[in-house]
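Asks: quick check, what structure comes out for this input:
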Amino acid sequence: MRRTGKTLRRLCGLTGALTGAVLALAVTTAPARAGSGGAGPAWEGRGAGPAWESRDAGTDARFRGLAAVSRSTAWAAGTKGTVLLTRDGGRSWRNVSPPGADALEFRDVEAFDGRRAVVLAIGEGEASRVFRTDDGGSTWTETFRNTDPKAFYDCLTFFDPRHGIALGDPVDGRFRILATGDGGRSWRVLPARGMPAALPGEAAFAASGQCVVSSGRHDAWIATGGAASSRVLHSADRGRTWTVAGTPVPAGDSARGVFGLAFRDRTHGLAVGGDYRTGQSSERAAAVSGDGGTTWTTASRPPGSYRSGVAWLPHSRTTALAVGPAGSDLTTDGGRTWRAFDTGSYDTVDCAPDGGCWAAGEKGRLARLSGR
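Replies: Predicted structure coming up:
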């Protein structure tokens, strides 16, 4: 089981054929359409679509951790202990990496603004660590270092500026949850009794920082793969207890399952995944839920291949982006159908409340998304 879990956690960094970019997506908003719940992108409903504008990050690190604060401000975290911060919409990025972290693999970052952020490093035993900054990366404090050799943490999420959880792969047959109540300054392992038993070979993918996500002040969801079936676990009490539901996204192999989740509220969710291996079929690579993750339905027209990251566009009930090593897709009907708009390789995507969306990948390239 350790070999299977280790393969599952490492697989996203082993394929040289996967190429990517760090993307700054500046989405211009327009007045809301009837029933949209807010403003949507200017191109939505016009038969137009997004287009990438390339940028250079000045690094060759691969970024799978991403936090969109606004149109102008975003954080990216990745390989070689690298953390970048932009405050000018991606025109320039500042290296704010924690000192001495060169050997660490950062796979997730959660930011509260342009000064406060929490980053997660993954790995066996003490390689799994959490750092926090309160001054825009000028200084960092290590707030957690895993001392259990059986534990391996994959991703994290916050419900508000104080309460958050980090997800670890199964230890003694159950996923492990690490919790904070002070903004990531201290952490504790939650009791395992509220967690359903993991399936044989089941684990989470540290591919996009989206294997655990939240919406609102109490609800969180976990994405899994590697077992006979892919599953989504839901907690309504900040990770203390969980329920579980199967999804139609194919699993049955250590390279397949649900890689990323996005919930625009506690009811409406999207799941993306498939088979990460180049050239492998990834039919049914996306699913949608309208009941908080209790049931999932395959997209009637899913992305054409594996996708690792997904995000709802702010102030839209129907529009979302999905990204992966073979390109990007757009849905304008709440995840039922997807259409490709780019063939470049990206790993993760995130959107800020003001409509600024960002995505990330390897080789430190930057791009801005503009409406055509």
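Asks: please count neighbours and contacts with C-alpha atoms only from this point.
Replies: OK.
Asks: strands of the stretch 101-250 of the chain, residue ranges please.
Replies: Along the stretch 101-250 of the chain, counting by DSSP state E, counting those that start in this stretch, strands occupy 105-111, 117-122, 129-133, 141-145, 153-158, 164-171, 174-180, 188-189, 212-215, 219-223, 231-235, 243-246.
Asks: so which elements touch the third one?
Replies: It stands for strand 129-133. strand 117-122, strand 141-145 (3 or more Cα pairs under 8 Å, 6 or more residues apart in numbering; DSSP states H and E).
Asks: so which of those strands is the most packed in?
Replies: strand 117-122 (a mean of 26; mean count of other Cα atoms under 10 Å).
Asks: that strand to strand 105-111, inter-axis angle?
Replies: Here the directions of strand 117-122 and strand 105-111 differ by 160 degrees (axes from the mean of the first three to the mean of the last three Cα atoms, to 10 degrees).
Asks: now do strand 117-122 against strand 141-145, angle only.
Replies: Angle of strand 117-122 versus strand 141-145, following the same axes, to 10 degrees, is 40 degrees.
Asks: could you also give me the structure for this next sequence, so I can compare it with the first?
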Amino acid sequence: MKKLIISALLSWSLAGWYATAANRVAFDAEAVLPSTEQPVDVSFQAVTWRHDTLIASGMGGGIFASSDNGISWRQLPAPPDSDTLQFRDNQLLNNDRLVLMSAGEGVSSGVFISDDFGLSWRRVATGNSETTFYDCFYMLDEQQGWLYGDADEQGLFVLHTGDGALSWQRMALPLAAQPGEGGFASSGTCLNSLSAEPGVIIGTGNGANSRLIVNRQGQWRAIESPISGGEAGGIFSVQSTPDTIYVSGGSLKHAEHPAQMWRYAVSQQRWHALPQLPMKGAVYGSALLSTASGLSIWVSNPQGVWYLPAEANSWQQVSRSNIWSLACKDRVGCVGVGKNGTIERYLPKA
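Replies: Purely as a prediction, here's the structure:
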């Protein structure tokens, strides 16, 4: 692989920082679930946002929906016999088709679809060997979608659908897999869309090096990441804007080390460091939020939730809850979900 070109942007102009600090948006955390009125016996591992609707999913076949931007939630019927499954990724399409992905070894990995908000389900994909392990997926639109899983003896594991998630086919990538290379099913964000053009980005881990795998206009490319790989280490979550890809992760094996986040400037083809994260181990989930003062970057793990305001040089903690996955809606705020049925909203302070 080509040697990394890393440009560490560890400082910002103090004059610019003080000039914009007064205009930055600060956030408050608001716990929605669990509550004494609606206890939830599920640990959430994924949350997604479409228009005013949020879908949260996780262990024990738990699926919850909100149609009012996260204020109130209701439980949806789960696929039959799914009590032992972990729904680690989900997405509601614009045609109201709900797509769920379960993660686990072999047949514990699967894709399920419902066109009536859980009243009926179809299982449309199943792990076909003992080594199969689905990690995350993303539907680019109502028809096209991609799914990433741990590599096997055939190489990198990528599935594609072109018919609205009804059927999935394995793709032969022109890239070799590293021994042990795979992904992390921690938040449903190890695969995401490539902003501003048709394509996808995938973050990998567990190999000798973590990599960013990019499908841009049908062409596949692997970019070595500055986040260390190895056992239980690498990229956990990816996000993008038109010219920037954000990767975050770290190491579960070296939980005493700081978690990591970097940005890749697409036009420059260079990595740039972000301010050091205050969390340890690894980032589980990430999200981007556009506010009146610019783009803020959000990260979470069992230690809590932090965000980096636009043009700032330090992270702000907004929650100490065990949060695995985040979703944000521009000009509104963010929602985090996690262990013991926790759902929180992060809204601009009044």
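Asks: so which of the helices and strands packed on strand 129-133 of the first structure gets nearest Ala51 of the first structure?
Replies: Nearest of those to Ala51 of the first structure, taken as Cα to Cα: strand 117-122 at 29.1 Å.
Asks: what span of the second structure lines up against that closest one?
Replies: Aligning strand 117-122 of the first structure against the second structure (TM-score structural alignment) gives residues 98-103.
Asks: show residues contacting that stretch.
Replies: 85-93, 108-115, 117, 133-137, 165, 185 (Cα atoms under 8 Å, 6 or more residues apart in numbering).
Asks: equivalent analysis for stretch 51-58 of the first structure, please.
Replies: The contact list for stretch 51-58 of the first structure (Cα under 8 Å, 6+ apart) reads 22-23, 25, 90-93, 341-342, 364-372.
Asks: report the buried members of those residues.
Replies: 22-23, 25, 90, 93, 364-371 (16 or more other Cα atoms under 10 Å).
Asks: put together CSV for these, with distance to Phe63 of the first structure and secondary structure on each row.
Replies: Formatted as CSV, those follow (distance: Cα to Cα, whole Å; DSSP: H, G, I helix; E, B strand; the rest coil):
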residue, distance to Phe63 of the first structure, secondary structure
Val22, 7, coil
Leu23, 10, strand
Leu25, 15, strand
Gly90, 14, coil
Trp93, 13, coil
Gly364, 8, coil
Arg365, 10, strand
Leu366, 11, strand
Ala367, 14, strand
Arg368, 16, strand
Leu369, 18, strand
Ser370, 21, strand
Gly371, 24, strand
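Asks: turn these into TSV, columns for distance to Ser70 of the first structure.
Replies: TSV is the format used below for those (distance: Cα to Cα, whole Å):
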residue	distance to Ser70 of the first structure
Val22	16
Leu23	14
Leu25	10
Gly90	11
Trp93	15
Gly364	20
Arg365	19
Leu366	16
Ala367	16
Arg368	13
Leu369	14
Ser370	15
Gly371	18
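Asks: what's the closest of the residues you listed to Asp60 of the first structure?
Replies: Using Cα to Cα, these come closest to Asp60 of the first structure at Gly364, 4.9 Å.
Asks: what do we get in the second structure for that closest one?
Replies: Under the alignment (TM-score structural alignment), Gly364 of the first structure maps onto Gly341 of the second structure.
Asks: now swap in Arg264 of the first structure and tell me
Replies: So Arg264 of the first structure corresponds to Thr241, using TM-score structural alignment.
Asks: and its match, how far is that from Ser300 of the second structure?
Replies: Using Cα to Cα, to the nearest Å, we find Thr241 of the second structure at a distance of 19 Å from Ser300 of the second structure.
Asks: of those two, which one has the most company?
Replies: A count of neighbours by other Cα atoms under 10 Å puts Ser300 above the other of Thr241 of the second structure and Ser300, at 29 against 15.
Asks: mind checking what that one lines up with in the first structure?
Replies: Looks like Ser300 of the second structure aligns to Val323 there (TM-score structural alignment).
Asks: pretty sure that match sits in a helix.
Replies: No. Secondary structure of Val323 of the first structure (DSSP: H, G, I helix; E, B strand; the rest coil): strand, not part of a helix.
Asks: name all residues that make contact with it.
Replies: Arg307, Ser308, Gly309, Val310, Asp329, Ser345, Tyr346, Asp347, Thr348, Val349.
Asks: 10 Å instead, please
Replies: 20, 208, 260, 272-273, 303, 305-311, 329-330, 340, 342-349, 359-361 (Cα atoms under 10 Å, 6 or more residues apart in numbering).
Asks: among the residues you listed, which are in helices?
Replies: Among the contacts of Val323 of the first structure, no member is found in helices (DSSP state H).
Asks: before we move on, back to that, is it true that the match of Arg264 of the first structure touches Val247?
Replies: No. Checked against Cα atoms under 10 Å, the pair Thr241 of the second structure and Val247 is beyond contact range at 11.9 Å.
Asks: neighbours around Gln280 of the first structure, how many?
Replies: As a burial measure, Gln280 of the first structure scores 12 neighbours (other Cα under 10 Å).
Asks: ugh, wrong one, Asp96 of the second structure
Replies: Neighbours around Asp96 of the second structure, by other Cα under 10 Å: 14.
Asks: please name the nearest non-neighbouring residue to it.
Replies: The shortest distance from Asp96 of the second structure to any non-neighbouring residue, by Cα to Cα, 6 or more residues apart in numbering, is to Asp115 (6.3 Å).
Asks: how about the residue nearest in space to the middle of the second structure, what does it touch?
Replies: In the second structure, the residue lying closest to the centroid (Cα atoms, centre = their mean) is Thr189, at 1.9 Å. Thr189 of the second structure sits next to 46-48, 88-89, 135-138, 183, 201-203, 235-239, 284-287, 325-326 when contact means Cα under 10 Å, 6+ apart.
Asks: from Lys339 of the second structure, how far off is it?
Replies: 17 Å.
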